[in-house]
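Undergrad: this one's structure only:
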């Protein structure tokens, strides 16, 4: 009777492959929440990170004061700039604190995330309506003349 040899597979175990595939799928699903969305508006500003790490650096011009309607705002890459009252400009991260989607719309003093309808105050970034539970991170800007700059 011939002896049977036990064969040990040389590749990763099926369980390892399945776990990795599941993790990759979760990463893609979470990343896709904000992926492919052009939140830069009509292209009049340069994209910039709140920490000035990705895109334009500190001192970069985000846009003009005339780009920001009173009671509204505009998204410039990773920063949303608002004008809660005439001549008062505020800036926040444009990444929703719920799942990282890019906020899109600012009207009537409210910043709206299109993914799950979280709403934030255009004055201080605080949550007005969930599912987000944390405020948008503040960004530092300066207004000189008619230019809004990331600082």
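TA: Looks like it came in fine. Keep in mind the model is a prediction, meaning the values are calculated, not measured. Numbers count the residues shown, from 1 in each chain.

Undergrad: For the rest of this, base every contact and every neighbour count on C-alpha atoms.
TA: Will do.

Undergrad: Now tell me what touches stretch 32-51 from outside.
TA: 54-57, 60-63, 74-79, 92-93, 99-104, 115, 138-140 (C-alpha atoms under 8 Å, 6 or more residues apart in numbering).

Undergrad: Can you tell me the centre-most residue of the chain?
TA: residue 95 (2.3 Å; C-alpha atoms, centre = their mean).

Undergrad: Surely that one touches residue 112?
TA: No: using C-alpha atoms under 8 Å, residue 95 is not in contact with residue 112; the gap is 10.8 Å.

Undergrad: Next up, a structure to set beside the first:
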């Protein structure tokens, strides 16, 4: 029963529609995933039996997420399965935010020119603090705790 609720929550959080209701469907889509779990296209991920953390939106704390070399200065990378975007606003400074847009629950898909971008309704968020820079979103992206040890970035 709890697994069905978690699956419904995943669909509700990643779905983007014209309404703000909590109803969800069970239609699934697939997305290509690289070895770090980052994806380049929209889609929901299936349950693999791994534990999920409410504070990180999917990845268990302490699991390696990426390396510092994978996060460009002034940019970042979206990790769809973990529902997190990791950024490097200035050299050597790494931050992470939820990748769930605060406007309609769509997943942000890219980081460019110092902005985290949501393709659904063109909301844009600052890589410095997650604040709204443009679009219909009114609330900033929530910060997600990460730990950087050597060249490894993990969810804290």
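TA: Arrived safely, thanks for sending. Just so we're clear, the structure is a prediction, and the values are computed from it rather than from any experiment.

Undergrad: Give me the TM-score for this pair.
TA: The TM-score (TM-score structural alignment, normalised by the length of structure 1) is 0.70; 122 aligned residues with a C-alpha RMSD of 2.8 Å.

Undergrad: quick revisit: out of the contacts of stretch 32-51 of structure 1, which are inside strands?
TA: 61-63, 74-76, 79, 92-93 (DSSP state E).

Undergrad: Going by neighbour count, which of the residues you listed comes out on top?
TA: Of all these, residue 79 has the most neighbours under the rule other C-alpha atoms under 10 Å, reaching 31 neighbours.

Undergrad: residue in structure 2 matching it?
TA: Aligning on TM-score structural alignment places residue 79 of structure 1 opposite residue 84 in structure 2.

Undergrad: tell me the contacts of whichever residue in structure 1 pairs up with residue 111 of structure 2?
TA: With TM-score structural alignment as the criterion, the equivalent of residue 111 of structure 2 in structure 1 is residue 106. By C-alpha under 8 Å, 6+ apart, the contact set of residue 106 of structure 1 is 71-74, 82, 112, 122.

Undergrad: And residue 106 of structure 1, how close does it get to residue 34 of structure 1?
TA: Going from residue 106 of structure 1 to residue 34 of structure 1 by C-alpha to C-alpha, to the nearest Å gives 17 Å.

Undergrad: quick one on the thing from earlier: max pairwise distance over the contacts of residue 106 of structure 1: which two?
TA: The span of these, defined through C-alpha to C-alpha, is set by 71 and 112 at 13.1 Å.
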